[in-house]
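Asks: quick one, structure for this:
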Amino acid sequence: MNKKTELPIFPFSAIIGQEEMKLALQLNVIDPKIGGVMIMGDRGTGKSTTIRAIADLLPKIDIVKGDPFNSHPSDLELMSAEVLARYRNNEELETEGIKIPMIDLPLGATEDRVCGTIDIEKALTEGIKAFEPGLLAKANRGILYVDEVNLLDDHLVDILLDSAASGWNTVEREGISIRHPARFVLVGSGNPEEGELRPQLLDRFGMHAEIRTVKDPVLRVQIVEERTSFDLNPEIWLTKYKDDQEKITQRIIDAQNILPNVEIEYELRVKISEICSILDVDGLRGDIVTNRAAKAYAAYNNRQKVELEDIKTIITLCLRHRLRKDPLETIDSGDKVQQVFNEVFEIEE
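Replies: Reported below is the predicted structural model:
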């Protein structure tokens, strides 16, 4: 593709503030099994800009050339059925490097558009499974972004969360079934004024980041000036932040490599579960995600052992959306998580 036809993307390293959102996105990229991130906040706070920026930052991936599912050339778990059959027949698979897919799911998307469709007529007349891949296929091994996810049909949100959790998408029609890999980092964003997601759906997002409009006038001016300068001359900006961008990319790659060796002591795991129990978090998803995120954060900091500070940094992101809503509660859910954390670990505020 001609470089000039690509729209320049604002550098991730140039984004001012919104640390919660930036950290949650980086941890999900390091370990996609954390389960995605829900970003709630005011309009015009750079949600879309930040999500596009993290996708642009990530290293290229190798795919089997011409495969609509971005199949991995050697990892069996990340192959479509067709590529897997070719691989097992010892066929030579031609590969190409592509940028991490970053797929936008429009609000009015139909189930067919999301999941893909089976051409029944072709299947019956020609005896082949004619499948038209959907957005889940395009998002495999990438990031799927749903803006205003709280306005999306609950049924579609369910499908997205199921695919994100299982790593597979299954389309069935008239007795014909197609299954393909759909492993992606699910990122949802929304404005709380337009309604919250149902608790059952919200709980299935690994992390929940809250972002607010910057109040400091000096910082606001800086953000506006930086964005204006970038829009006027993006090339200069991209050059200016090139080193910073490369450092973050390398840090993420290093963390992905360290992650399998990161350990969390039994005593810390017990304390995490104690916090979840005191907060009355339903199920064990909160415990699992907190453990995963703590390990990813340790790897992010180039360590193979989780420390107390790692848990303190990520626990609010992992648990605040899992607390039961009490209309009489005066304390913010994030503050409540930190308060219980301090009690369990006997930390003086």
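
Asks: C-alpha only now, for contacts and for neighbours.
Replies: OK.

Asks: count of neighbours near Lys247?
Replies: Lys247 has 12 neighbouring residues, counting by other Cα atoms under 10 Å.

Asks: which positions in the host helix or strand of it come out as buried?
Replies: Here Lys247 sits within helix 242-258, counting by DSSP states H and E. With burial defined by 16 or more other Cα atoms under 10 Å, the residues of helix 242-258 counted as buried are Gln245, Ile248, Thr249, Arg251, Ile252, Ile253, Asp254, Ala255, Gln256, Ile258.

Asks: helices or strands up against it?
Replies: In terms of contacts (3 or more Cα pairs under 8 Å, 6 or more residues apart in numbering; DSSP states H and E), helix 242-258 is packed against helix 19-30, helix 47-57, helix 285-300.

Asks: so what's the nearest residue to Leu202 once chain neighbours are set aside up against?
Replies: Taking Cα to Cα, 6 or more residues apart in numbering, and ignoring the residues beside it in sequence, Leu202 has His321 as its nearest neighbour in space, at 6.7 Å. Taking Cα atoms under 8 Å, 6 or more residues apart in numbering as the contact definition, His321 lies against Leu202, Asp203, Met207, His208, Ser333.

Asks: again, only this time at 7 Å
Replies: Under the criterion of Cα atoms under 7 Å, 6 or more residues apart in numbering, the contact partners of His321 comprise Leu202, Asp203, His208.

Asks: you'd agree the last one is in a strand?
Replies: Put plainly, it is His208. Yes. For His208, which was evaluated using DSSP: H, G, I helix; E, B strand; the rest coil, the result is membership in a strand.

Asks: what's the burial count for Lys129?
Replies: By the measure other Cα under 10 Å, the count of residues near Lys129 is 16.

Asks: an error on my part: the question was meant for Ile51.
Replies: When counting by other Cα under 10 Å, one arrives at 21 neighbours for Ile51.

Asks: and the strands in the stretch 1-150 of the chain?
Replies: Across the stretch 1-150 of the chain, reading from the start of the chain, the strands by DSSP state E, counting those that start in this stretch fall at 37-41, 61-64, 95-98, 102-104, 116-118, 131-133, 142-147.

Asks: here is a second sequence; please produce its structure as well for comparison:
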Amino acid sequence: MNAATQRPVFPFAALIGQTPLQQALLLAAIDPGLGGVLVSGPRGTAKSTAARALAELLPEGQWVNLPLGASEDRLIGTLDIETVLRDGSVRFSPGLLAKAHRGVLYVDEVNLLPDALVDALLDAAASGVNTVERDGVSHSHDASFVLIGTMNPEEGELRPQLIDRFGLMVELQNCFEARVRQQIVKARLAFDLDPQGFLAGYTQQQSTYVQRIRAAREALPQLGFDDAVHAHVSALCIGAAVDGLRADLVMLRAARALAALEQAAAVTTEHVGRVAEAVLAHRRHDRETRAGGDARESEAPLRTADDADAASSQLSEGAAPDAAATDSDWGYLPPQPAGVAQVKGVIPLNAKKR
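Replies: Down below sits the predicted model:
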């Protein structure tokens, strides 16, 4: 049982209808350097239940929850400046990143967090190190954890620059299959009525998950990538019109983690195909739309300084501007005819009132 929660946790092995999410969480547990998992979905789709369940499979079982109102110092920690000035020694007050080391750092409604906190979270999740700098004093400590962020898209989206930095993303949907809904409800009711008895029925499966994660972590460094795997990853990322190369790197690492989880002798294109959707779900672009935008930009006529001077001269002299000089995106509007209305006699003002 996780000491932090002080209550039984629904077992990972008992999750129903969450296969893509379970796979993504296991891959992040095997290789925390993937950058975490973003789970998007409506309320009541077991996002937090799955995250808590994963923490139970890790060696320390550490579960740390980041509240929405947390400050940056609470997250990354801070230096005791008074001790530095008084004794000349560095005294570090650890934050939640230090507490989450080798465990799970859970952020509910990550899309509502300030961008500065999300940046700090993602930096530490990807590097495994947290660095705090205050008044010229720098302190670093290990911060290797599984970052799990959840969000309800109805409450707002993450900025593209931030969402891209999450390694994997899983989009959950409401379940409208009666049989599956009944299985989920029955399992939850059974757990609530007798948590210890329910957990006892999954002891062996839970132990198997723990052993698989440990073995996969040990096997991870020995697995490499051949040219066929690299070519397949490149083709998938190009086809999805992703920005930059982060998708390629994450896809390779995720495929390697999956191969290690299954104790495969090598990483194959089949492993790549099975992790591709979680890597590309939040990075995919419409190639036709993007290509169309690039083409329109490349077809726009180039204007020189001489062209601009000529157009300005024509306007200042009252002449109609040349069509070639104005038929472009310079922000000028063509002259529009203005209506003229006859006005009755106007009584002039006294000179003193003007």
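
Asks: ok so, going back, compared with the second structure, how much does the helix holding Lys247 of the first structure deviate?
Replies: Here helix 242-258 of the first structure, set against the second structure after superposition, deviates by a mean of 1.5 Å using mean Cα distance after the TM-score superposition for the first structure.

Asks: which bit of the second structure covers that helix?
Replies: Equivalent residues of helix 242-258 of the first structure are located at 203-219 in the second structure, counting by TM-score structural alignment.

Asks: between the contacts of His321 of the first structure, identify the one with the most neighbours.
Replies: The most crowded member of those, judged by other Cα under 10 Å, is His208 (27 neighbours).

Asks: in space, what's closest to the equivalent of that residue over in the second structure - neighbours in sequence excluded?
Replies: Applying TM-score structural alignment, one finds that His208 of the first structure aligns to Met169 in the second structure. Closest residue to Met169 of the second structure apart from its sequence neighbours, by Cα to Cα, 6+ apart: Leu38 at 4.6 Å.

Asks: OK, contacts around that neighbour?
Replies: When contacts are counted by Cα under 7 Å, 6+ apart, Leu38 of the second structure touches Ile148, Gly149, Thr150, Phe166, Leu168, Met169, Val170.

Asks: now flag whichever of the residues you listed is closest to Ala266 of the second structure.
Replies: Using Cα to Cα, Leu168 is the member of the contacts of Leu38 of the second structure that lies nearest Ala266 of the second structure, at 21.6 Å.

Asks: you'd agree that closest one is up against Val37?
Replies: Yes. Shown here, Leu168 of the second structure and Val37 form a contact pair, counting by Cα atoms under 7 Å, at 4.8 Å.

Asks: now stretch 19-29 of the first structure on the second structure. Mean distance?
Replies: Counting by mean Cα distance after the TM-score superposition for the first structure, stretch 19-29 of the first structure comes out at 0.7 Å.

Asks: which residues touch the corresponding residue of the first structure for Asn65 of the second structure?
Replies: Residue pairing (TM-score structural alignment): Asn65 of the second structure is matched to Asp104 of the first structure. Asp104 of the first structure makes contact with Leu144, Tyr145, Val146 under the criterion Cα under 7 Å, 6+ apart.

Asks: and Cys318 of the first structure, how far is that from Asp203 of the first structure?
Replies: Per Cα to Cα, to the nearest Å, Cys318 of the first structure is found 10 Å from Asp203 of the first structure.

Asks: can you give me the buried ones in stretch 82-97 of the second structure?
Replies: In terms of neighbour count (16+ other Cα under 10 Å), stretch 82-97 of the second structure has its buried residues at Val90, Phe92, Pro94, Gly95, Leu96, Leu97.

Asks: for stretch 8-26 of the first structure, that is, sorry about that
Replies: Residues of stretch 8-26 of the first structure classed as buried: 8-15, 18, 20-26 (neighbour count, 16+ other Cα under 10 Å).

Asks: what do you get for stretch 115-128 of the second structure?
Replies: Of the residues in stretch 115-128 of the second structure, Leu117, Val118, Ala120, Leu121, Leu122, Asp123, Ala124, Ala125, Ala126, Gly128 count as buried by neighbour count, 16+ other Cα under 10 Å.

Asks: now those residues in CSV, with distance to Asp194 of the second structure and secondary structure?
Replies: As requested, these are exported to CSV (distance: Cα to Cα, whole Å; DSSP: H, G, I helix; E, B strand; the rest coil):
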residue, distance to Asp194 of the second structure, secondary structure
Leu117, 39, helix
Val118, 38, helix
Ala120, 40, helix
Leu121, 37, helix
Leu122, 38, helix
Asp123, 41, helix
Ala124, 39, helix
Ala125, 36, helix
Ala126, 39, helix
Gly128, 38, coil
